[in-house]
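Q: this one's structure only:
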């Protein structure tokens, strides 16, 4: 929450260091992307001449070198397409560019925190400015004061300035679970647990459809005001989905912690490549943030000491959890499960969550160390 003059100095600093980063990137591209030490030899003196402090110059060079390292890793992993593809050629044919408001790292030499006053002292191209106020939640301030470590990033987003601090929070000691809560992930129901909790996805899916239709109308209009409106709505849907996943993950982890249970999740890696769907269904599948929800559950569980296991999701929706009968016809539709062996009618997602919970207990028991006393 900087004052007007402070905000102007910080924004000017971001633009200056990112303009310098673009120049360093061009030098690196011309030199064949040398190692950081060699790149520093080519650019450090010139960066100092541009008005950057010693630490800011070092961080700018390192930021550029790290960006090329990431690009190389993405190319190697095939994330930019096959050799010769347009996307890959475009990435390899020109220097990496940095946005004017892109993040700039700060270490403790050029940024200091005053937690009691909730202010920071920070380096800018016009000199060091002190007493810059920041705001965060009470819990966030406590975590920041206890666990902040390493660099922080200054970033501008939608006209607001943020300091992104790295905090290394120790994990709680994992306890021995008495049972497992199975979590079935889906689109109609975002998450269904074996204990009865169900997070319906109707509202989220309706919002996604509305946002998608609105984007299409604005893109088709393509006027200046429409483009401005599109920019204003950017990332709005992502923030809503992220908040929804946080709420669901917290509910599941809190329930598991309160009952000394573990959490069993489906291993859905590669599902988008395996599943064959029609085009309208593909849009829904590719907007499904199941990986994000799984990550949120996993990291919240680590902080609480709740054991988490991932199990094979194969046939969990076609198997009755009581008798173990497997039949594709058991899954009548999205919500209805009818066992062809014993005739039991159940909710399909709830039945699948019980299967996941059972597999979680099996995986946990198979993976833990033997507790049989050693032979004398």
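A: In hand now; what should we look at? Note that the structure is predicted; figures quoted are calculated from it, not measured. Residues are numbered from 1 along each chain as shown.
Q: only C-alpha atoms from now on, for both contacts and neighbour counts.
A: Fine.
Q: in the protein, where's the longest helix?
A: Counting residues, the longest helix found in the chain (DSSP state H) is helix 4-30.
Q: buried residues in that helix, which are they?
A: Residues of helix 4-30 classed as buried by neighbour count (16 or more other C-alpha atoms under 10 Å): 6-7, 9-29.
Q: what do you get for stretch 335-346?
A: By 16+ other C-alpha under 10 Å, the buried positions in stretch 335-346 come out as 337-340.
Q: could those residues go into TSV alongside distance to residue 46?
A: Shown next, in TSV, are the buried residues of stretch 335-346 (distance: C-alpha to C-alpha, whole Å):
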residue	distance to residue 46
337	69
338	73
339	74
340	76
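Q: looking at these, which two lie furthest apart in space?
A: Using C-alpha to C-alpha, those span at most 9.5 Å, a distance reached by 337 and 340.
Q: overlap in contacts of those two?
A: residue 330 (C-alpha atoms under 8 Å, 6 or more residues apart in numbering).
Q: tell me what the longest helix of the chain is packed against?
A: If contacts are counted by 3 or more C-alpha pairs under 8 Å, 6 or more residues apart in numbering; DSSP states H and E, helix 4-30 sits against helix 36-49, helix 54-77, strand 104-106, strand 148-157.
Q: put this next to the first one:
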């Protein structure tokens, strides 16, 4: 499995100035190559390389390998754009967003991330420094900081490109680590996880991770955003961007904490983890206008992603099961009816009388479906 490790660079003022000039030169070169690719309809890497390589070196001051990286960056950007168009992520072909995307060449921000391969960037792990190509020449002894676990992953598993990123005046290197998949054990049982808004996650064991604090925090951020948007100044716009990143990091940290605890319990008890498959929830569910922003911005998908990759890293079995009627089905007798859930928090079966917290019942249903699904997945193929 592939994981990314983000380390913080600690450049001197002179080194930071050279890194900034390098990012700007690389992104100017990539924007130029993008315009050529768009004008001449060059879709493959070799054709674009032949067309722009000499210009990138002569006009923008790039050496050989950074020029190659800039061309690849452009080709990858157009490949991603085509994939998004095919998937409908930019709306139907008649939409304004779709038409704008196909009518204009891709451009790159002056300080957008820039990939560096091992010819342009080398790591000195013992000294905790890197040597990196810049427009001012090869720059050595650029210090970086990371945790012990990150260093262990870098030394043992780093592979491929590393991205140079500048964010809020700070410098980072994002490295890709190719970690071998551990063997997945045979689970003795499953932990069903029900995800929601009021309760971020509820397990079939009855453990509840409430979203009340996160909800209050997001409502407070929404009020502050409204105040800043009303000012309509450049300073307010910059503060809005910082607040958005802060809110995103806060939600991500909560999802990391929740997923880490669930995976730890599953690994310790020899069980697997099962969650509901919530793909297409926006198309299936109709909400009031005041609820749409909450559902669209709530980190359901991210929590599922964190559970999936942490489980895979730990060798814990992970399944996604059908989400239909998990909150309305009685796990004891199987009776399914909307009236089984008289309130948001309570479940009471109209047939057998089983009662309990609705989210715990949903988690139990997810667990039961995982038991059946795992038997089907691991069953040996029948011989003809």
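A: Now that the structure is in, tell me what you want to look at. Everything numeric here is computed off the predicted structure, so don't read it as measured data.
Q: which position in structure 2 pairs with residue 35 of structure 1?
A: Residue 35 of structure 1 maps onto residue 44 in structure 2, with residues paired by TM-score structural alignment.
Q: counting neighbours, what do you get for the spatially closest residue to its match that is not a sequence neighbour?
A: Nearest residue to residue 44 of structure 2, sequence neighbours excluded (C-alpha to C-alpha, 6 or more residues apart in numbering): residue 75, at 7.0 Å. Residues lying near residue 75 of structure 2 (other C-alpha atoms under 10 Å) number 23.
Q: map residue 75 of structure 2 onto structure 1.
A: Using TM-score structural alignment, residue 75 of structure 2 pairs with residue 65 in structure 1.
Q: with residue 23 of structure 2 instead?
A: Under the alignment (TM-score structural alignment), residue 23 of structure 2 pairs with residue 14 of structure 1.
Q: residue 102 is in contact with that match, correct?
A: Yes - using C-alpha atoms under 8 Å, residue 14 of structure 1 is in contact with residue 102, at 7.2 Å.
Q: which neighbours do these two have in common?
A: Common contact partners of residue 14 of structure 1 and residue 102 (C-alpha under 8 Å, 6+ apart): residue 155.
Q: now do the aligned residue in structure 2 for residue 156 of structure 1 against residue 276 of structure 2, distance only.
A: Alignment note (TM-score structural alignment): residue 156 of structure 1 maps to residue 166 of structure 2. Separation of residue 166 of structure 2 from residue 276 of structure 2 (C-alpha to C-alpha, to the nearest Å): 37 Å.
Q: check which helix or strand the spatially most central residue of structure 1 maps to.
A: Central residue of structure 1 (C-alpha atoms, centre = their mean): residue 292, 6.0 Å from the mean position. Using DSSP states H and E, the element containing residue 292 of structure 1 is helix 290-304.
Q: re the thing from before, just name the most buried of the helices and strands packed on helix 4-30 of structure 1.
A: strand 104-106 (a mean of 22; mean count of other C-alpha atoms under 10 Å).
Q: off-centre distance for that one?
A: 20 Å (C-alpha atoms, centre = their mean, to the nearest Å).
Q: read off where that strand ends up in structure 2.
A: Counting by TM-score structural alignment, strand 104-106 of structure 1 falls onto residues 114-116 of structure 2.
Q: which residue in structure 1 lines up with residue 140 of structure 2?
A: Matched by TM-score structural alignment, residue 140 of structure 2 corresponds to residue 130 in structure 1.
Q: what sits against its match?
A: Residue 130 of structure 1 makes contact with 119-122, according to C-alpha under 8 Å, 6+ apart.
Q: hang on, the earlier thing: can you pull the contacts of the residue nearest to the centre of structure 1?
A: With contacts defined as C-alpha under 8 Å, 6+ apart, the neighbours of residue 292 of structure 1 are 242, 245.
Q: counterpart of it in structure 2?
A: Under the alignment (TM-score structural alignment), residue 292 of structure 1 maps onto residue 302.
Q: measure that match to residue 136 of structure 2 for me?
A: For residue 302 of structure 2, the distance to residue 136 of structure 2 equals 40 Å [C-alpha to C-alpha].
Q: double-check residue 172 of structure 1 against residue 299; I have them as touching.
A: No - at 11.0 Å, residue 172 of structure 1 does not count as touching residue 299 under the criterion of C-alpha under 8 Å.
Q: and these two? Which one has more around it.
A: Higher neighbour count among residue 172 of structure 1 and residue 299: residue 299, with 16 against 12, using other C-alpha under 10 Å.
Q: residue 184 of structure 1 versus the more buried one, what's the distance?
A: 18 Å.
Q: just residue 351 of structure 1 next, same as before
A: Following C-alpha to C-alpha, the distance that separates residue 351 of structure 1 from residue 184 of structure 1 is 9 Å.
Q: higher neighbour count, those two?
A: Shown here are residue 351 of structure 1 and residue 184; by other C-alpha under 10 Å, residue 184 has more neighbours (28 against 25).
Q: check contacts around the more buried one.
A: Listed by C-alpha under 8 Å, 6+ apart, the contact partners of residue 184 of structure 1 are 191-193, 265-266, 349-350, 352-353, 356.
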